[in-house]
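> test case, fold it:
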Amino acid sequence: MQWPYELQIGWRYTRAGRSGRRNGFISFISGVSMLGIALGVAALIIVLSVMNGFQKEVRDRMLSVISHVEVYQSQGEALPDWQATAAQARLNPQVVGAAPFIAAQALIARGDDMRGAIVRGISPTEEATVTDLAAQLRDTTLAQLVPGGWGIVLGGELARGLGLRLGDKVTIVAPGGQVTPAGVVPRLKQLTLVGTFEAGHYEYDNGLALIHVEDAARLFRVEGPTGVQLRLKDAQEARAVADELQVRLGPTVRLSDWTRTNRNWFQAVQIEKRLMFIILTLIVAVAAFNLVSTLVMTVTDKQADIAILRTLGASPRSIMAIFMVQGAASGVIGTLAGMVLGLAVAFNIGVIVPAIERALHMSFLPSSIYLISRMPSDPQSGDIVPIVLISLALAFVATIYPSWRASRVQPAEALRYE
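Okay, here's the model as predicted:
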């Protein structure tokens, strides 16, 4: 196959230039530009993959404790028939599990220590079909929650903060007091700690308490479960499923999915990712625009060649194409090398980081401080493709001005002193 001569000459200029002091220096600058692009692209891929990994790790730990969708009464009262509501919800093929719940804020006290927490009344059997945590604890810790037993299961951090051990008594101060001749007094109930859990998510480990749903109904004075938790086949479809179920179940109930409940956290993560993307893209931009200086020096060095090509009939457009091919080739090589390097590190970060920690005798994520003690990574095509395209676009833009300058070279002027 006969390639256009512009492509052949541009590629030859990219590979050549290593003989002589001046050509060798130009080649060195070109190599530095390609290396800068490669390192910038690799850094972008690695950083965004690690951020995706942390986000996925936190999301998975969060979804091990909470359901994908919650259905509850608009007035905060008990559902008239939670089984019927769950049956209607199961008509959606995405719904694979349903469980009743009662949730309310309360104070948990032991002696003079008092902590605020979300007290969730659950049915251990049905709850195991909704959350991974309940499925793990169904036959052990949650089996201790029996109707009328007034047992309570606390997050590990909350139990340690109150200095509790299994069998200790804790007091729940329920919202809404009792009206007595002496005035309004808070409603108190003493419960026995029958177990703890470690979800790996500080918000729940430090602020969630589980009791049996029938005990919760008596404690908070409601006639039954105030809502139904739903588990879906695909957690990413929670918002769409919630909107569809809202239409099916009618305006008497409200639905909330996990993406809306934790909207602020996910928005903060997305903003952080965008800022990191912009900052690291500037590194790629600096490296890409180093190609400008490389091509300007190449154009100056190749003026005689340009003049000869012009006298042989090459048009200014062809001259411009030759040097754009040279610059674009450097950008493509640097981008592809950076993509390969970035993916190699991102997919093997679980091996690379421990090796660095052993070599430096230190730990980047001490397990005594951080709940996530390993460096997670989750490369996603939605991040990698834009990175590659932006890098190629910046490299292409950087070639325009030097190539235009090359097309303006006058043959007579260039050959006057040759």
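
> rest of the way, CA atoms for contacts and neighbours
Fine.

> ok, and what's touching stretch 84-93?
Residues lying outside stretch 84-93 but in contact with it, judged by C-alpha atoms under 8 Å, 6 or more residues apart in numbering, are 95-99, 228, 241, 245, 248-249.

> should've said stretch 349-360
Under the contact criterion C-alpha under 8 Å, 6+ apart, stretch 349-360 has outside partners 345, 363-364, 374-377.

> reformat the residues you listed as TSV; add secondary structure and neighbour count.
Supplementary listing: the contacts of stretch 349-360 in TSV, determined by DSSP: H, G, I helix; E, B strand; the rest coil; neighbours: other C-alpha atoms under 10 Å:
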residue	secondary structure	neighbour count
345	helix	20
363	coil	14
364	coil	13
374	coil	17
375	coil	17
376	coil	20
377	coil	24
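
> show me which pair in these is furthest apart.
Every pair in these was compared (C-alpha to C-alpha); the two farthest apart turn out to be 345 and 363, at 18.5 Å.

> re the thing from before, Throw the contacts of stretch 349-360 into a markdown table and include distance to residue 232, thanks.
Shown next, in a markdown table, are the contacts of stretch 349-360 (distance: C-alpha to C-alpha, whole Å):
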| residue | distance to residue 232 |
| --- | --- |
| 345 | 33 |
| 363 | 37 |
| 364 | 36 |
| 374 | 29 |
| 375 | 28 |
| 376 | 25 |
| 377 | 25 |
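
> looking at those, spot the one nearest residue 78.
residue 376 (41.6 Å).

> now the second one, please; I'll put the structures next to each other:
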Amino acid sequence: MFKPLEIFIGLRYTRAKQRSGFISFISMTSMLGVALGVMALITVLSVMNGFEAQLREKILGMASHVTISEYYNALQDWQVLGDTLSETDDVAGWAPFVRAEVMLSANQRVSGSLLRGVLPGQEDQVSDINQKMVEGRLELLKPKEFGIVLGSELARYLRVGVGDKVTVITPQVTPTPAGILPRLRRFTVVGEFEVGMYEYDRNLAFIHLDDGSKLLRLNKGVTGVRVKLHDLFQAPVVTGKIAQTLTPNYSISNWTMEHSNFFKAIKTEKRVMFIILMLIVAVAAFNIVSTLVMVVTDKQSEIAILRTLGLTPRSVMGVFMVQGTLIGLIGTLVGVAAGVGLALNVEMIVHTIEQFFHVQFLPADIYYISELPSKLVWSDVTTIATYSFLLSFVSTLYPAWQASRVNPAEALRYE
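The predicted structure is shown next:
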């Protein structure tokens, strides 16, 4: 079988037992360093992808993909708008809502809250609130009965449960003979939900759409319409399409605008973590430099003999590039295999460690995400493996170039 001379000699040097055990040890250390760096990078990025996916699921399970409202007035023709949205191929569902910042009072405690009026039968089209109920049901919100559903943390703070009364204080005022007083309304708690995000569990409450419209004096209007898309990542494109069909008095936004800072922070954190962990791979890869420098020094006489037999400096350089690249390639492949295996089984491994040592890394009473999620993205694996291999290849250039400059006469003078 045809095999170029440089590859043949390079593989022979790699397989051959070194006269210096220290050189062999350094080569193995470099290989293991690359493997560990690649494994750590794949595992950490997979865990970060898992956390991002869970957070996105929790946030977008409650937030709308697209929100449409009017700039200055309540939205009165929301039924017509909803029928128009239903005919759009990208839209999976829609629901009207009323929103206001209010104060909730109970048991001599007061808390600010975001009050959202919804249609229980239609809210399933745009959110996962029904799947998050821990007490009661959203369907218990009925018009003119003034029921309210609280987040679990909010209910705990106000010390109320199902059947208790909560006073809703709106920012609107009512003139009376005694002066201007804030508008108050007593609501009955009919349910509690728990999303797993403090932002929602502590600050969000639901009432029926009709009660919300009456409470805020919207004259049967709504604050806006929430829209759910088949593909949430197409939200910016779909927003543009919908905006073209609306009149200028409408305001339209999507989740990438409302939560852009949060997801940008996650991407920035992933990018920084990638750079930091890639430095581990870089350190291990550049250990190949010291390995090859010592190999070149150890084999100067053999290089000189090869040169006298007609091997060109370029071929000598190729020999040592093959040897160094092979170290990096093996380290990268081992790291990829170990990293993929660890990323796919990290939840089981962490659970086993917790049971064996009787510890819990993410206590449920402190962290809302008590499991260590992992999501393996093959494009990340490909990128990591490519960068690792390139760093290993670059590390071979200088030692190989030094080997090509060995002077046969000087190297064989004392042989």
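
> the stretch 201-350 of structure 1: helices as residue ranges?
202-205, 213-220, 238-249, 258-261, 263-301, 303-311, 316-347, 349-360 (DSSP state H, counting those that start in this stretch).

> burial count for the equivalent of residue 146 of structure 1 over in structure 2?
In structure 2, residue 146 of structure 1 lines up with residue 142, judged by TM-score structural alignment. By other C-alpha atoms under 10 Å, the residues close to residue 142 of structure 2 number 17.

> just residue 179 of structure 1 next, same as before
For residue 179 of structure 1, using other C-alpha under 10 Å, the count is 11.

> trace it over to structure 2, please.
Alignment of residue 179 of structure 1 against structure 2 is given by TM-score structural alignment, with residue 175 as its counterpart.

> checking that match next. Helix, strand or coil?
Under DSSP: H, G, I helix; E, B strand; the rest coil, residue 175 of structure 2 falls in the strand class.

> same question for the one 5 residues further on.
Taking three-state DSSP as the rule, one finds residue 180 of structure 2 in the strand state.

> quick one: contacts for the match of residue 146 of structure 1?
Contacts of residue 142 of structure 2 (C-alpha under 8 Å, 6+ apart): residue 208.

> check the one 4 residues further on too.
Under the criterion of C-alpha under 8 Å, 6+ apart, the contact list for residue 146 of structure 2 reads 186-188, 207-208, 211.

> tell me the one of those nearest residue 269 of structure 2?
The shortest gap between residue 269 of structure 2 and any of the contacts of residue 146 of structure 2 belongs to residue 207, at 37.6 Å (C-alpha to C-alpha).

> what does that closest one correspond to in structure 1?
Using TM-score structural alignment as the criterion, residue 207 of structure 2 maps onto residue 211 of structure 1.

> is it true that that match touches residue 119?
Yes. Using C-alpha atoms under 8 Å, residue 211 of structure 1 is in contact with residue 119, at 7.2 Å.

> which strand or helix spans the residue nearest in space to the middle of structure 2?
Averaging the C-alpha coordinates of structure 2 gives a centre point, and the residue nearest to it by C-alpha atoms, centre = their mean is residue 52 (2.4 Å). Following DSSP states H and E, one finds residue 52 of structure 2 within helix 21-60.

> before we move on, what about residue 105 of structure 1?
If you go by DSSP H and E, residue 105 of structure 1 is part of strand 95-110.

> now the helix or strand that comes right after that strand on structure 2. Mean distance?
Note on strand 95-110 of structure 1: by DSSP H and E, the next helix or strand toward the C-terminus is strand 113-122. Once the two models are superposed, strand 113-122 of structure 1 sits on average 0.7 Å from its counterpart in structure 2 (mean C-alpha distance after the TM-score superposition for structure 1).

> hmm, who's touching strand 113-122 of structure 1?
Applying C-alpha under 8 Å, 6+ apart, the set of residues contacting strand 113-122 of structure 1 from outside is 99-109, 158, 162, 206-217.

> which position in structure 1 aligns with residue 322 of structure 2?
With TM-score structural alignment as the criterion, residue 322 of structure 2 pairs with residue 325.

> please name the residues that touch the nearest residue to its match once chain neighbours are set aside.
Distances taken as C-alpha to C-alpha, 6 or more residues apart in numbering place residue 10 nearest to residue 325 of structure 1, at 5.1 Å, with adjacent residues excluded. With contacts defined as C-alpha under 8 Å, 6+ apart, residue 10 of structure 1 is in contact with 321-326.

> which positions within the helix or strand where residue 10 of structure 1 lies qualify as buried?
When secondary structure is defined using DSSP H and E, the element that contains residue 10 of structure 1 is helix 5-15. For helix 5-15 of structure 1, burial by neighbour count (16 or more other C-alpha atoms under 10 Å) applies to 6-7, 9-11, 13-14.

> now the angle from it to helix 316-347?
Here helix 5-15 of structure 1 runs at an angle of 50 degrees relative to helix 316-347 (axes from the mean of the first three to the mean of the last three C-alpha atoms, to 10 degrees).

> now helix 5-15 of structure 1 on structure 2. Mean distance?
Comparing helix 5-15 of structure 1 with its match in structure 2 after superposition yields a mean distance of 1.4 Å (mean C-alpha distance after the TM-score superposition for structure 1).

> output the residue interval of structure 2 matched by that helix.
Structural correspondence for helix 5-15 of structure 1: residues 5-15 of structure 2, per TM-score structural alignment.

> show the contacting residues for the aligned partner of residue 386 of structure 2 in structure 1.
Residue 386 of structure 2 is assigned residue 389 in structure 1 as its aligned equivalent, the criterion being TM-score structural alignment. Taking C-alpha under 8 Å, 6+ apart as the criterion, residue 389 of structure 1 is in contact with no other residue.
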